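Asks: Provided below are the primary sequence and the corresponding predicted coordinates.
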Amino acid sequence: MNLLRRLYVMVSDEAESLRLDALPSAPPCLKSMLLAGKLETVPHWFQSLRSLVYLRLYWSRLTQDVFPFIQALPCLGILELDNAYSGKELLFDAGFQKLKVLYLANLPQLKEITIERGVMPDLERLIVQGCMELKTLPHGIEYLTNLQTLDLATVSSELIHQIHGEQSVGRSKVRHIPNIHHYYKSASKTLQFKNLS
């Protein structure tokens, strides 16, 4: 167990809760973890994941008060939240100092993302997919000065209109991002790609 580098735990049904407190402590060498299932409480050993680089949460139904445990992970480089958050507002107000990739997918209630100055200073890629209630750019996206790629897939037309065209209201906030991509399905249901850079 001490040499375990990858841990994937999945439930058979999305309504089922993960029972992770049965694990007495976190494997000290753990680099990658996928948790698929409702996460009612954060395991007591979560903050000891000092080597964790990759974390994917699926079906978790997280609330905002769980984020202090995630943002404090010192080596976290990739965070994927897929159908994992049930709130309307997502606030990144501290931490994530080594995060390179943030993937937010299938968060049907999400209406607002806020990123405080100094958070995620090394973020290089932000992917937002299937968040149809999100009508505006993340507040504070202009603080992500190392962001190289913004991928928007199956998002609202209101969000796209904020950055499409030089006169768009949010264009100045994303001017520093070299690659902005929009993925969407056409009337014939084929996947289309548009470069918004």
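Replies: Perfect, I can see it now. Residues are numbered from 1 along each chain as shown.

Asks: Could you use CA atoms for every contact and neighbour count after this?
Replies: Fine.

Asks: And the helix ranked longest in the chain, what does it pack against?
Replies: Longest helix of the chain, by residue count under DSSP state H: helix 157-163. With contacts defined as 3 or more Cα pairs under 8 Å, 6 or more residues apart in numbering; DSSP states H and E, the packing partners of helix 157-163 are helix 171-174.

Asks: For the helix it packs on, buried residues please.
Replies: In terms of neighbour count (16 or more other Cα atoms under 10 Å), helix 171-174 has its buried residues at 171, 173-174.

Asks: also this one, for the comparison:
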Amino acid sequence: MKSLIRCPWCEGFDLYRQYHDTEWGVPLHDSRQLFELLILEGAQAGLSWSTVLKKRETYREAFDNFDPKKIANYDDKKVAELLVNPGIIRNRLKVAATIGNAKAYLALERSGQPFNQFLWAFVKNKPIQNNHLSLSELPSNSPESDAMSRALLKAGFKFVGTTICYAFMQASGMINDHLVSCHRHAAVKRKTKI
């Protein structure tokens, strides 16, 4: 049996390969799931995605399944609990940013701007299809991630620099950055046709 060709970054352990094969690059439109992904991408800052991926289920438990309404109401006692939870990244600034980001998310929604529509507007509601041949061709940002970062910062979000936004756009399927040789490149491209 011929083995599948994958993007080289996902090789190393089964959870990483599974994430690559089933989630990464598949267009995601659910606002709450997009919020979760944005928070996790911010938590990754300075770390590897594999670190966050291994902790994702614990993050979901610790942060009330990423319900912005619940997170926006976290008090000092809840923050103290989070900062001693070994199942998440115990960084005070990142925990505070998650709470602030939940408040910013709710403010956007209250203003009549659904989070998913706000984010997908940066790619004109259609995934960007790249055709990279090697990992060295993948950029760390783009004009779209620059614009998303500026808009999110203006809306009150934290840990949303352009590099984080670009990784978020890749993961959420706003950008198809599977290498052309990867078995997922064409599959994701087919899923994105409108």
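Replies: Ah, there it is. These numbers come from a predicted model, not from an experiment.

Asks: Just the TM-score for the two chains, thanks.
Replies: Overlay of the two chains. TM-score (TM-score structural alignment, normalised by the length of the second structure): 0.24; 84 aligned residues with a Cα RMSD of 5.6 Å.

Asks: sorry, back to before: give the buried residues for the longest helix of the first structure.
Replies: Quick answer for helix 157-163 of the first structure (16+ other Cα under 10 Å): 159-160, 162-163.

Asks: And the residues you listed, which is closest to residue 192 of the first structure?
Replies: residue 160 (14.1 Å; Cα to Cα).

Asks: Against residue 113 of the first structure, how distant is the closest one?
Replies: For residue 160 of the first structure, the distance to residue 113 of the first structure equals 15 Å [Cα to Cα, to the nearest Å].

Asks: cool, residue 67 of the first structure as well?
Replies: 13 Å.

Asks: One more: residue 35 of the first structure?
Replies: 23 Å.

Asks: More neighbours: which of these two?
Replies: residue 35 (20 against 17; other Cα atoms under 10 Å).

Asks: Who are the contact partners of that one?
Replies: By Cα atoms under 8 Å, 6 or more residues apart in numbering, residue 35 of the first structure lies in contact with 8-10, 56-58, 60.

Asks: Now restrict these to buried residues only.
Replies: Looks like those have 10, 56-58, 60 buried, using 16+ other Cα under 10 Å.

Asks: With respect to residue 129 of the first structure, which of those is nearest?
Replies: residue 58 (13.9 Å).

Asks: Please look at that closest one and residue 79 and confirm they touch.
Replies: No - with contacts counted by Cα atoms under 8 Å, residue 58 of the first structure stays clear of residue 79, the gap being 11.1 Å.

Asks: residue boundaries of the strands in the second structure?
Replies: Counting by DSSP state E, one finds strands in the second structure at the ranges 128-129, 175-176.

Asks: just those: most buried one?
Replies: Mean neighbours per residue, mean count of other Cα atoms under 10 Å, is largest over those for strand 175-176, with a mean of 25.

Asks: For it, name the packing helices and strands.
Replies: Going by 3+ Cα pairs under 8 Å, 6+ apart, strand 175-176 of the second structure lies up against strand 128-129, helix 183-191.

Asks: Good, we can wrap up now.
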